[in-house]
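Novice: Quick one, fold the following:
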Amino acid sequence: MELSRASKLLLSTLLLLITVGCTAMVASSPDALRDMIGRDHMAGGLGTTEPALKARLNSQIDAAAEALASKAVHGASDAELLEEMGTRIAAIDRDSLDTENAEKVASAFEAMLEPLGLYSSDGLLNTWMYGFDPA
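Specialist: Model (predicted):
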């Protein structure tokens, strides 16, 4: 049985949509967020070499990731997820960190957005990092 050109095009389009949909489901999965837990979020490049500070920041970032994944599994809205993220990052004293460490913390929180299905922190990360949202 030979498929017409239109049938082949329709089938190709359907397969593409299914593939993109499956990829999007994986990308916005709380499991992808939980995969971040236990990593050294402060590793590489410039940043703290103080073991106690590094451990504390990694612990706070991991706790945030776990709390956000749990909320996502229980169907939290985008606003609820951002509120939790705001609470978690606000618990990290920005003024006590140098720029490199603060950037690493902000980057770790930014990396949590996609697995949560969020496209923006709505200025939350800029406000924590710089004291205002320049956007």
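Novice: rest of the way, CA atoms for contacts and neighbours
Specialist: Will do.
Novice: Whatever helix or strand residue 57 lives in packs against which elements?
Specialist: Assessed by DSSP states H and E, residue 57 sits inside helix 51-73. For helix 51-73, the packing partners by 3 or more C-alpha pairs under 8 Å, 6 or more residues apart in numbering; DSSP states H and E come out as helix 30-34, helix 78-90, helix 99-113.
Novice: Present these as TSV; the columns should include distance to residue 131.
Specialist: Converted to TSV, the helices and strands packed on helix 51-73 look like this (distance: least, C-alpha to C-alpha, whole Å):
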stretch	distance to residue 131
helix 30-34	26
helix 78-90	11
helix 99-113	12
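Novice: do you know which of these lies nearest residue 44?
Specialist: helix 99-113 (9.6 Å; C-alpha to C-alpha).
Novice: run this one through as well so I can compare:
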Amino acid sequence: MTKFEEFKNKEKFLIDDKLFYPGISDPTLKPILTEKINFVADDFRKLADKGIATEKEYQDVIKNGLDSFAEIYLQLDTEDRERVCSYFEELMDIVGLESSDGHLNNFMYGFDPSK
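Specialist: Here you go, the predicted structure:
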């Protein structure tokens, strides 16, 4: 469970040359985005604590978490949306989840190109 705490405690939306991320486009959004991502981390941790969470339960958390960005979605540029998705992927890696069931693609592109 320390992986969740480490994830929550790290500063987010900083410049990341490995991901070619230039940093948050609008610094006023940083605390809002960080809070939303950390809430999702809390939800992942709650499921992990159950010990018997299903892929579907994690995928529902992903969908609900991404839905929480709806009110500010249009304020995010492409790089910021990609960074949000990469944070979700980090959480998926912590629990060993391989698929978001298309939710990340829907968030990024408005549809799932695999369907």
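Novice: give me the stretch of the first structure that stretch 28-44 of the second structure matches.
Specialist: Stretch 28-44 of the second structure corresponds to residues 52-68 in the first structure, going by TM-score structural alignment.
Novice: Only the buried residues of the matching stretch, if you could.
Specialist: Residues of stretch 52-68 of the first structure classed as buried by neighbour count (16 or more other C-alpha atoms under 10 Å): 54, 57-62, 64-68.
Novice: can you check stretch 87-106 of the first structure too?
Specialist: 88-89, 92, 94, 101-106.
Novice: Now do the residue nearest to the spatial centre of the second structure against residue 36 of the second structure, distance only.
Specialist: Central residue of the second structure (C-alpha atoms, centre = their mean): residue 88, 2.8 Å from the mean position. Residue 88 of the second structure is 11 Å from residue 36 of the second structure, where distance means C-alpha to C-alpha, to the nearest Å.
Novice: What does residue 80 of the second structure correspond to in the first structure?
Specialist: Following TM-score structural alignment, the counterpart assigned to residue 80 of the second structure within the first structure is residue 101.
Novice: residue contacts, that match?
Specialist: Applying C-alpha atoms under 8 Å, 6 or more residues apart in numbering, one finds that residue 101 of the first structure lies in contact with 42, 46-48.
Novice: just the buried residues of stretch 52-68 of the first structure now: which is nearest residue 32 of the first structure?
Specialist: For the buried residues of stretch 52-68 of the first structure, the nearest to residue 32 of the first structure is residue 65 (10.0 Å; C-alpha to C-alpha).
Novice: Was I right to think that closest one contacts residue 32?
Specialist: No: Residue 65 of the first structure is not in contact with residue 32 according to C-alpha atoms under 8 Å; the separation is 10.0 Å.
Novice: if we can go back for a sec, following superposition onto the second structure, what is the mean distance for the helix holding residue 57 of the first structure?
Specialist: Average distance, helix 51-73 of the first structure versus aligned residues of the second structure after superposition (mean C-alpha distance after the TM-score superposition for the first structure): 1.0 Å.
Novice: what comes into contact with that helix?
Specialist: By C-alpha under 8 Å, 6+ apart, the residues outside helix 51-73 of the first structure that reach it are 30-31, 33-34, 36-42, 48, 81, 84-85, 88-89, 92, 105, 108-109, 112, 116.
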